[in-house]
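*Asks:* make a model of this:
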Amino acid sequence: MSDWGPVFVAVVLFILLTPGLLIQIPGKHQLVEFGNFQTSGVSILVHSILYFALICVFLLAVGVHVCHLYSKEMADWAPVLIGVVLFVLLTPGLLFQLPGHNRQLEFGSLKTNGKAVAVHTLIFFAIYAVLILVVRVHIYTG
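*Replies:* Below is the predicted model:
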């Protein structure tokens, strides 16, 4: 059996921390803005740091598991690092947005919308699940 805990945590954090969906730090006009569907390089950096901190807490410190068949003495950093890299690359509006506002696919618009967040979340889930559950990428330290 596979451990779906890291996948669940990574996908939920991706949704909650996508800049502009629920919150954007820093916002375009204020330090914190809610539901503005905007993003920027600085807010993606801030949200990526928050994502990294929270995924470390949930996966490494707390050890969230859905199916825990065995224990490891060393920390597996793969779910954390893969999650953070995918978070940055798949943040809607940074590199691309699918669907865009005016076209089906837009590049570097620094804007997002609800449909794009949903599509990017599905892409995030698929890539993350394949790498963690199918390919079983591991990075141990210690």
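
*Asks:* C-alpha only now, for contacts and for neighbours.
*Replies:* OK.

*Asks:* contacts only, for residue 17.
*Replies:* For residue 17, the contacting residues are 23, 47, 50, 51, by C-alpha atoms under 8 Å, 6 or more residues apart in numbering.

*Asks:* tell me how many other residues crowd the first one.
*Replies:* With neighbours defined by other C-alpha atoms under 10 Å, the count for residue 23 comes to 21.

*Asks:* how about the second one?
*Replies:* The burial metric for residue 47, expressed as a neighbour count using other C-alpha under 10 Å, is 25.

*Asks:* any idea how far residue 140 is from it?
*Replies:* As judged by C-alpha to C-alpha, to the nearest Å, residue 47 and residue 140 stand 25 Å apart.

*Asks:* same deal with the third one?
*Replies:* When distance is defined by C-alpha to C-alpha, residue 50 is 22 Å away from residue 140.

*Asks:* more crowded one of these two?
*Replies:* For residue 50 versus residue 140, the count of surrounding residues by other C-alpha under 10 Å is larger for residue 50: 15 against 11.

*Asks:* figure out the helix or strand that residue 121 lives in.
*Replies:* Residue 121 belongs to helix 114-129 when assigned by DSSP states H and E.

*Asks:* before we go on, could you also do this sequence so I can check it against the first one:
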Amino acid sequence: MKNIDKCDCKIIHEEIVQGLKEKLAADRVLGDLSEFFKTIGDPTRIKILWALNQKELCVCDVAALLQMKQSAISHQLRILRQAGLVKNRKEGKVVYYSLQDEHVQAIFNLGMEHNAELRSEKDGSKH
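*Replies:* Presented below is the predicted three-dimensional model:
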């Protein structure tokens, strides 16, 4: 079986590689982006993001939905808020959470769409 992830030649495109090296070394944004994806990579946090993508919810609602302790949900929401993925608002004694903005919603929805396509491809290749 042939490995399609590996080149069969030793050609290096020096100009392309050098140009990208210069950009990569100067680009600290990639480190921030890596942290962003680490934050959303947690299974509990992705479930919270899914729920908040549906509707604004209070901590108690999220805890009931995910069948977890409120303190555990509060901890995860704090991480998401500090990462700029969710925002909150207080109404009386209740704190409601929602996605930070349309960027977070778009990233989440694109991830869901991409995942659905991958699943569809895998299901189609099994037949």
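
*Asks:* report the TM-score for the pair.
*Replies:* After superposition, the two chains reach a TM-score (TM-score structural alignment, normalised by the length of structure 2) of 0.27; 63 aligned residues with a C-alpha RMSD of 4.6 Å.

*Asks:* C-terminal to the helix holding residue 121 of structure 1, what's the next element?
*Replies:* Trace forward from helix 114-129 of structure 1 with DSSP H and E and the next one is strand 140-141.

*Asks:* that next one packs against which elements?
*Replies:* Counting contacts by 3 or more C-alpha pairs under 8 Å, 6 or more residues apart in numbering; DSSP states H and E, strand 140-141 of structure 1 is packed against strand 75-76.

*Asks:* quick check: next helix or strand after the strand it packs on?
*Replies:* For strand 75-76 of structure 1, the following helix or strand on the C-terminal side (DSSP H and E) is helix 78-90.

*Asks:* pull out the buried positions in that following helix.
*Replies:* Judged by neighbour count (16 or more other C-alpha atoms under 10 Å), helix 78-90 of structure 1 contains these buried residues: 78, 79, 80, 82, 83, 84, 86, 87, 88, 89, 90.

*Asks:* geometric centre of structure 2: which residue is closest?
*Replies:* residue 40 (3.7 Å; C-alpha atoms, centre = their mean).

*Asks:* from residue 81 of structure 2, how far off is that residue?
*Replies:* Per C-alpha to C-alpha, residue 40 of structure 2 is found 12 Å from residue 81 of structure 2.

*Asks:* tell me the helices in structure 2, going along the chain?
*Replies:* Here structure 2 has its helices, by DSSP state H, at 14-26, 29-40, 43-54, 59-66, 70-82, 102-125.

*Asks:* quick check: which of those helices is nearest to residue 94 of structure 2?
*Replies:* When those are compared by C-alpha to C-alpha, helix 59-66 sits nearest residue 94 of structure 2, at 8.3 Å.

*Asks:* got a list of contacts for that closest one?
*Replies:* Contacts of helix 59-66 of structure 2 (C-alpha under 8 Å, 6+ apart): 47, 48, 51, 69, 70, 73, 74, 95, 96, 97.

*Asks:* of these, buried ones?
*Replies:* In terms of neighbour count (16+ other C-alpha under 10 Å), the buried residues within those are 48, 51, 70, 73, 74, 96, 97.

*Asks:* just send these back as CSV, with distance to residue 110 of structure 2 too.
*Replies:* Converted to CSV, these look like this (distance: C-alpha to C-alpha, whole Å):
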residue, distance to residue 110 of structure 2
48, 16
51, 16
70, 29
73, 24
74, 26
96, 25
97, 21
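
*Asks:* closest to residue 123 of structure 2 out of those?
*Replies:* Within those, the smallest distance to residue 123 of structure 2 is 26.3 Å, found for residue 51 (C-alpha to C-alpha).
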